[in-house]
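[1] what's the 3D shape of this:
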Amino acid sequence: MERSSARSTVLVTGGCGFVGGHLVRSLARHGHRVVVVDRLPWRDGHAESVCLDVTDPEGCREVMREVDPKVVFHLAASSTIDSAFADPHGSLMCNVTGTMNLLEAARRHCTNLHRFVLASTDKVYGELHADAYLETSPLAARGVYDVGKLAADTVTRLYGDELGLPVATLRLCNVFGPGDRHTGSRIVPRTLSRLFAPDGPLPPVVYEGSMEHGRDYVYVSDAVRALRTVAFHPRALGEVFNMAPAAHRTTLDLVEDLIEEARRECEKPDPDRARAIVKNGYVVVAADTGAALPRALTRQHCDATKLGGLGFRVTVSMKDGLRRTVRAFSGSSGRT
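    Coordinates of the predicted model:
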């Protein structure tokens, strides 16, 4: 499907982010002209760069007029629960108003738009009360980040259903892999930043109330392939899809998996660190009950049968994905 669209112009908002960066490089490898729209400049080659805050409506109109993309991948967002909670107004402006600005600019100024793809999240469903979320499950988001993404999700479907824009939505689960810089908030890079601390491994921190929280996880290359599938498959037009996970893990299980993979990675080149990683284990910390904190969902799990109907299958197992991520992180941490 995608080969017939090679060399078409694609626009990626949030292209300097974790998933966005992987997507940009993948699209460039597949022969597309890629334009990155981000508040930061794109410096990695293989793409053109437009510095823009998507909350600027005139800027969105101008970039759509000038680029006139065939496909828009909209990933620009307030990207973590913690950052959204710390700045609810800024987060909602980005996630809601930014999405509205881009949709309206695309509707008015794109002359041959094939697909507007929104990267949404499984958090739009809220707490899981069944075996798995279906795309038809009720949407019951409650946190700042979750509600902002739900609003963007709903507005995107509005522009498709009522205003005729060729849209599609992918509700991502927790994506992990090399290049995720959110070491303060996301469990995989946060854990690895401690295991590969320059002065020696530190025990990963697990919050007492989150140990049994369950999440779906997928390696970043599979998330990128799913975004491309939703963008170019003819049967994805106007549809919403749950991301297919590589595995479901509790927080504690994931931390233990990362400890074991880090031990394996260090065993030959750095046996002292490997032994220290095992000896340290992890630390359980009680949440600060006096602090204002975002409310966490207890369990999330997606049914991805619908995405499978497009022929999509996850290709990187959880174990292999963690191994690749640990290897990349250990190499970039300066450990020799």
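[2] alpha carbons only for contacts and neighbour counts from here, please
    Fine.
[3] strands of the stretch 201-336 of the chain, residue ranges please.
    Applying DSSP state E, counting those that start in this stretch to the stretch 201-336 of the chain gives strands spanning 205-207, 214-219, 240-242, 247-250, 283-285.
[4] tabulate those in TSV, adding columns for mean neighbour count and distance to Asp82.
    Shown next, in TSV, are those (neighbours: other Cα atoms under 10 Å; distance: least, Cα to Cα, whole Å):
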stretch	mean neighbour count	distance to Asp82
strand 205-207	17	15
strand 214-219	23	17
strand 240-242	24	23
strand 247-250	18	19
strand 283-285	13	18
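[5] the ones you listed: which one's closest to Cys60?
    Among the strands of the stretch 201-336 of the chain, strand 240-242 comes nearest to Cys60, with 24.1 Å by Cα to Cα.
[6] quick one: secondary structure of Leu118?
    Following DSSP: H, G, I helix; E, B strand; the rest coil, we place Leu118 in the strand state.
[7] against Val96, how distant is it?
    Remark: distance between Leu118 and Val96 (Cα to Cα, to the nearest Å) = 12 Å.
[8] higher neighbour count, the two?
    Leu118 (27 against 24; other Cα atoms under 10 Å).
[9] hang on, isn't that one packed against Ala77?
    No. Judged on Cα atoms under 8 Å, Leu118 makes no contact with Ala77 at a distance of 10.6 Å.
[10] for Arg323, what are its contacts?
    By Cα atoms under 8 Å, 6 or more residues apart in numbering, the contact set of Arg323 is Glu261.
[11] also this sequence, please, to line up against the first:
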Amino acid sequence: MATVVVTGAQGFLGRNLIATLSAVPDLEILSFDRGDDPETLPELAARADFVFHLAGVNRPQDPAEFIEGNVDVTRRLLEALRAAGRPVPVLISSSTQAALDNPYGVSKRQAEELVRAYGQETGAPVFVFRLPNVFGKWSRPAYNSVVATFCHRVAHGLPLEVHDPAREVSLVHVDDVVAEFIAAFRGSPQRGPDGEPTVPRVFTVTLGDLAERISRFPETRRTRETPDVGDDLSRRLYSMYLSYLPEDQFAYSLEIRRDPRGWLAEVLRSPALGQIFVSVTHPGIARGHHWHHTKTEKFLVVSGEAVVRFRPLDGREVIEYPVSGAEPRVVDIPPGYTHSITNTGATDLVTLFWASEPFDPGRPDTHALPV
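    The predicted structure is shown next:
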């Protein structure tokens, strides 16, 4: 069994890394976080086979805390590893700001230099990741990244303040970061042109574009439009936005259309992906008895028993497909066939429907005709 030490275990990167490492078999994870006694570092170092050094500060009230949180902690950790007498590999999460001369960048650069010196002295492999803005679940708003701030404010119904919409930011997603951290642990990180380990997928976006994408998410509940998740960045932004919803707002209601047959509700719609809706149909009741020129549909019974019937417009023969929630199968509805679905069971029938285009009252392409 291998033993890894994760410093900054309760921070943004630490929590995401440990959540993934916890699924790795035969791996012991030892944690060190802010508030833990530094005197425990020698014990952790003596047991470590690999160290993920993720502890640090980036927005202290006193700039002097940059040195204490980023440099001094790194020095104590490396001294403990030297005292353990084994060349333990070390990975450190740094920042692209290490190339700058602001107090934060200087402190991160000094921490990098300490780690590189440790590697040269002991022969232990070291991995210095200079990360741009990292975003993803468990990121702290107004602390870790602008994405966290935007997502948190929009999820809580607060306005966004974008002082420079044209400013570009480079982003990496925490899942990609964790994947590269684990690749380094296994000895095969991807490396950039400078030979340093890197996270290859970087998203570049302006603050104005970022704010606009995130601001559109809440409205999708009202319109039932499928959230824009057609590209990797938007998909990850939507995931992160949901992670900041207040816990009493995870659920939302649908518009239910009720009649003597049961009820029907639209779930999602999209010009690109069509429309999804669900219905409850009482025993003995039929739905449909219409046909389409171009629109197509899929029927999936998830509970109950039914029969789907078809008849070509110019024919008399009725085609029947028995369906049941006990043995789910999808029935395609081609154009040019009038069709219906009838509840043949003793209980309510629950059916999931997909249509190739959202219903448009101005162009319904739905024409009544008994099967």
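[12] would you turn the strands of the stretch 201-336 of structure 1 into a markdown table with distance to Ala152 of structure 1?
    Listed next are the strands of the stretch 201-336 of structure 1 as a markdown table, based on distance: least, Cα to Cα, whole Å:
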| stretch | distance to Ala152 of structure 1 |
| --- | --- |
| strand 205-207 | 30 |
| strand 214-219 | 21 |
| strand 240-242 | 13 |
| strand 247-250 | 26 |
| strand 283-285 | 34 |
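[13] of all those strands, which lies closest to Met100 of structure 1?
    Across those, closest to Met100 of structure 1 is strand 240-242 (Cα to Cα), at 17.8 Å.
[14] hang on, the earlier thing: which of the strands of the stretch 201-336 of structure 1 sits closest to Ile81 of structure 1?
    Nearest to Ile81 of structure 1, of the strands of the stretch 201-336 of structure 1 and by Cα to Cα, is strand 214-219 at 14.4 Å.
[15] against which helices or strands is the closest one packed?
    Secondary structure elements in contact with strand 214-219 of structure 1, counted by 3 or more Cα pairs under 8 Å, 6 or more residues apart in numbering; DSSP states H and E, are strand 174-176, strand 247-250, helix 318-332.
[16] so where is the helix or strand in which Leu268 of structure 2 is found in structure 1?
    When elements are assigned from DSSP states H and E, Leu268 of structure 2 belongs to strand 262-270. With TM-score structural alignment applied, strand 262-270 of structure 2 matches no range in structure 1.
[17] right, and the helix or strand after that strand?
    Sequence-wise, the next helix or strand downstream of strand 262-270 of structure 2 (DSSP H and E) is strand 274-281.
[18] can you list the buried residues in that next one?
    274-276, 278-281 (16 or more other Cα atoms under 10 Å).
[19] any chance of the residues you listed in JSON lines, with distance to Ile67 of structure 2 too?
    Shown next, in JSON lines, are the buried residues of strand 274-281 of structure 2 (distance: Cα to Cα, whole Å):
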{"residue": "Gly274", "distance to Ile67 of structure 2": "55"}
{"residue": "Gln275", "distance to Ile67 of structure 2": "55"}
{"residue": "Ile276", "distance to Ile67 of structure 2": "55"}
{"residue": "Val278", "distance to Ile67 of structure 2": "58"}
{"residue": "Ser279", "distance to Ile67 of structure 2": "62"}
{"residue": "Val280", "distance to Ile67 of structure 2": "63"}
{"residue": "Thr281", "distance to Ile67 of structure 2": "67"}
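[20] who's in contact with Arg115 of structure 1?
    Each residue near Arg115 of structure 1 by Cα under 8 Å, 6+ apart is listed here: 70-72, 165-168, 231-232, 237.
[21] quick one: contacts for the residue opposite Pro42 of structure 2 in structure 1 once aligned?
    Correspondence of Pro42 of structure 2 to structure 1, assessed by TM-score structural alignment: Arg61. When contacts are counted by Cα under 8 Å, 6+ apart, Arg61 of structure 1 touches 101-102, 105-106, 109.
[22] now swap in Arg257 of structure 2 and tell me
    263-265.
[23] just the buried residues of these.
    264-265.
[24] what's the closest of the contacts of Arg257 of structure 2 to Ala148 of structure 2?
    Checking the contacts of Arg257 of structure 2 against Ala148 of structure 2 by Cα to Cα gives Ala265 as the nearest, at 33.2 Å.
[25] and the gap between that closest one and Glu305 of structure 2?
    Applying Cα to Cα to Ala265 of structure 2 and Glu305 of structure 2 gives a distance of 20 Å.
[26] give the aligned equivalent of Thr13 of structure 1 in structure 2.
    In structure 2, Thr13 of structure 1 lands on Thr7 (TM-score structural alignment).
[27] now do the same contact list for the residue nearest to that match when sequence neighbours are not counted.
    Of all residues not flanking Thr7 of structure 2 in the chain, Phe32 sits nearest, at 4.5 Å (Cα to Cα, 6 or more residues apart in numbering). Residues near Phe32 of structure 2 by Cα under 8 Å, 6+ apart: 5-9, 41.
[28] which position in structure 1 pairs with Phe32 of structure 2?
    Matched to structure 1 by TM-score structural alignment, Phe32 of structure 2 sits across from Val37.
[29] look at its match and tell me its secondary structure.
    Classification of Val37 of structure 1 using three-state DSSP returns strand.
[30] roughly how far apart are it and Val10 of structure 1?
    11 Å.
[31] just Lys123 of structure 1 next, same as before
    Using Cα to Cα, we find Lys123 of structure 1 at a distance of 27 Å from Val10 of structure 1.
[32] residue boundaries of the helices in the stretch 201-336 of structure 1?
    Assigned by DSSP state H, counting those that start in this stretch, the stretch 201-336 of structure 1 shows helices spanning 220-232, 251-266, 271-280, 305-308, 318-332.
[33] and the ones you listed, which is most packed in?
    For the helices of the stretch 201-336 of structure 1, the largest average neighbour count (mean count of other Cα atoms under 10 Å) is found in helix 220-232, namely a mean of 22.
[34] what is that helix packed up against?
    helix 18-29, strand 115-121, strand 167-172, strand 174-176.
[35] which residue numbers in structure 2 go with the third one?
    So the one you mean is strand 167-172 of structure 1. Under TM-score structural alignment, strand 167-172 of structure 1 corresponds to residues 126-131 of structure 2.
[36] alright, I will stop here.
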